[in-house]
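> below: sequence and its predicted model.
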Amino acid sequence: MKCLKCEKDNDDTSEYCVACEAPLLAQPTTIDTSPPISESDSSLADTSMAGSDFSEKKTFWRKIVGFRSKTRWMVLASLVCGLIIIAVIVLKSNLYQSAGQNTVAVAKMYQEADGFLKGKNYGKAQQVLNDLIQRYPDSSEAAQAKAILTQIDTVVRQEEEAKAQEAAIKKAKQSAALSMMRSRYDEAKNVTWYHASSTTQYRNDTDFYIYIGKYNTGNIELKFRIQFCNDNWINIKRYVIKADEQTFAIIPNSSDIKREALGGIYVESMDVLLDADKCKVVKAVAASNKTILRVEGDKYYKDRVISAEEKNAIQNILLAYEALGGTN
């Protein structure tokens, strides 16, 4: 189809000229036999052509405006897509950073729980592991923590059973030890004295022992007595006790030593409260294979070996002391 404006040939299907973009109007195929156009008709034709030019310009600017509008939307869409991409990148970065921080936190908690386990502080370990599971349930450490908690429950139960069994055995020993005590009530002092049945009842026998005093008020105490008999005065100033490879020295106050002569036998005895230091001594003696007791005076000293019977008596007294409510 030929353009009426620029007379260029165009495809019959086109609505606008490819050269000048003017609208293409259908052209008649018959030969024009109309009479010549008069001046008035020419004026009308010019007016028609002017209207056609205005319409073409309007269509052209509409295309320009439409193109610019499309361009704006494309730019806006590009900006939105760019912002979305940036947001996704930032979100991923934050997620990776958060994941890294979580990994460090989980590892720290796991290490803390492991430290408590090595110290056998099972309560603290359980607390940390439960916190780890609650805060990071999807982590691999949470699954491990659950398995460890199961193991802890088993260990704690076994230890509790072992402790209960040990306590039952100890209680039986305490009861047995208490049954082997002899007791004497001192009405003047409102106290009951408990001695091992093998301990001497006489002042003229050599002995090394401890005994219990339980008052009516409920107070309970342990006392320590070293009774030494000789055919002459030693005038004891110090006791040296060698229990296996351990050596102890006890230096009593002069008021702690009692001396008496009983039918040609000279008795020197120390009878004092069993404090913490002396308790270490008697426990070492009771647990030893061999203990030598040396009593030292101004000029002389004497040695003797503590017997197995004396060691057993010390152990029984300690058990009976706990059975009566004492602690050592």
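Yes, it's here.
> contacts and neighbour counts: CA atoms only from here.
Fine.
> list the contacts of the particular helix or strand that has F224 in it.
Under DSSP states H and E, the secondary-structure element containing F224 is strand 220-230. Here strand 220-230 makes contact (Cα atoms under 8 Å, 6 or more residues apart in numbering) with 203-214, 265-274, 321, 325-326.
> just the ones in strands from those, please.
207-214, 265-273 (DSSP state E).
> for ChimeraX, write a command that selects the buried ones of these.
Here is the ChimeraX command that picks out the buried ones among the ones in strands among the contacts of strand 220-230, judged by 16 or more other Cα atoms under 10 Å:
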select :207,208,209,210,211,212,213,214,265,266,267,268,269,270,271,272
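> give me the distance between A243 and D231.
26 Å (Cα to Cα, to the nearest Å).
> more neighbours, those two?
Per other Cα atoms under 10 Å, whichever of A243 and D231 has more neighbours is A243, with 23 against 10.
> who's in contact with the closest residue in space to L129 that isn't next to it in sequence?
Excluding the flanking residues, the one nearest L129 by Cα to Cα, 6 or more residues apart in numbering is A145, at 5.6 Å. A145 makes contacts with L129, N130, L132, I133, as judged by Cα under 8 Å, 6+ apart.
> okay, pairing it with this:
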Amino acid sequence: MRSFISLFIIFILILTGCSATGPNLSAALEDSHAQIVKLQEENEQLKKEIEELKNGPEKLLARAKHYFENKDLENISSTMETLADKHPEAQEIQLVQEMINTLTTEKEKAEAEQKKKVEKEAAEKKKRIAAATQKMRSNRDEVNGITWYRDKTTTQYVNAKSFHIYFGKYDDNTVISPRLKIQYFGDQWVYVDKYIIKVDDEKFELYPGSDIKRDNDTKVWEYYDTNMGTKDWEMVKKIISSKKTTVRHQGQYYYDHVVTDKEKKALQNTLDAYEALGGEIPTG
């Protein structure tokens, strides 16, 4: 403001001429001072008008209505503070307060409903987990802090023919992706190097490589135990809903195993328990 006044005085001096002295200069300065005072008054009036346009009761009410329509409780509360501070006697205060009360009630109701929903989902999850795990047999690895789950109808030993899946969970509740296990048990070696799985009219092939395990006693057994990927997950889902699935243990010889209804049910039970405990569809 001081810079403006100085510039204004310089401007007046230029207009009156640099040669003005004595009474003429004093009159010019008085006149310029009067004009400055007038400009200051006009400036203050303009500020008030701008403030009224921006933060007058009607404007603040309109702003509050906008926030109300957008369910913006934070900004409407801020607008209320401005209104109460600048216009404590304005009738608009009551209207804005009613809007705040309405939004507050809606927020509390929404929070209560969300809490109820979360509690219901938690109860349903607990119930689902209990139902799913009741069908599981579990055994604990104390050293690694893992509990392994498999269907109660699934064999625990390798000296049996089987096509099944199982999974684990760490003590921190991290769920381990399911594993697929294919077992052969018989009188003769097959020397498996490939599995051909025919699911109705669709074929899948698995190559165990060096992961195949073999042993023998009075009989022989060969089995493959591997992490499931996305394709394996999709295959298992198709096996569960298939009319007929045949697993060919292909090698120097071959052996065909038809997946039984009991095995299909065990597959489904294990997937249910896996998902109920928080497991996700494996990737890769």
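Happy to help now that I have it. Nothing here was measured: the structure is a model prediction, and the numbers come from that model.
> tm score of chain vs chain?
The TM-score (TM-score structural alignment, normalised by the length of the second structure) is 0.50; 223 aligned residues with a Cα RMSD of 5.6 Å.
> mind listing the helices for the stretch 101-250 of the second structure?
For the stretch 101-250 of the second structure, the helices defined by DSSP state H, counting those that start in this stretch occupy 230-241.
> quick one: buried residues of the one helix or strand D31 of the second structure maps to?
Element membership for D31 of the second structure, per DSSP H and E: helix 22-55. Going by neighbour count (16+ other Cα under 10 Å), the buried part of helix 22-55 of the second structure is L25, A28, S32, I36, N55.
> what do you get for stretch 190-204 of the second structure?
V190, Y191, V192, D193, K194, Y195, I196, I197, K198, V199.
> what two of those are the furthest from one another?
Y191 and V199 (22.9 Å; Cα to Cα).
> ok, D271 of the first structure to I306 of the first structure distance?
17 Å.
> could you do Q134 of the first structure as well?
Distance from Q134 of the first structure to I306 of the first structure, counting by Cα to Cα: 62 Å.
> more crowded one of the two?
Ranked by neighbour count (other Cα under 10 Å), Q134 of the first structure and I306 place I306 first, with 21 against 11.
> quick check: the more buried one touching R294?
No. Contact criterion Cα atoms under 8 Å: I306 of the first structure and R294 do not qualify, at 10.4 Å.
> I'd say Q126 of the first structure and L149 touch.
Yes. Between Q126 of the first structure and L149 there is a contact at 6.5 Å, judged by Cα under 8 Å.
> which one's more surrounded, these two?
Between Q126 of the first structure and L149, counting by other Cα under 10 Å, Q126 is the more crowded of the two (21 against 17).
> in three-state terms, label the more buried one for me.
helix (DSSP: H, G, I helix; E, B strand; the rest coil).
> could you measure from it over to L117 of the first structure?
Remark: distance between Q126 of the first structure and L117 of the first structure (Cα to Cα) = 9 Å.
> what of Y239 of the first structure?
Going from Y239 of the first structure to L117 of the first structure by Cα to Cα gives 46 Å.
> would you mind finding the match for K311 of the first structure in the second structure?
Mapped onto the second structure by TM-score structural alignment, K311 of the first structure lines up with L267.
> what sits against that match?
So L267 of the second structure contacts D151, H164, I165, V236, I240 (Cα under 8 Å, 6+ apart).
> what strand or helix carries it?
Using DSSP H and E, L267 of the second structure falls in helix 261-276.
> tilt between that helix and strand 175-186?
Angle of helix 261-276 of the second structure versus strand 175-186, following axes from the mean of the first three to the mean of the last three Cα atoms, to 10 degrees, is 160 degrees.
> what about helix 261-276 of the second structure, distance to the chain center?
Its chain's average C-alpha position is 27 Å from that of helix 261-276 of the second structure, according to Cα atoms, centre = their mean, to the nearest Å.
> again, but for stretch 224-238 of the first structure
With Cα atoms, centre = their mean, you get 57 Å for stretch 224-238 of the first structure.
> cool, thanks, signing off.
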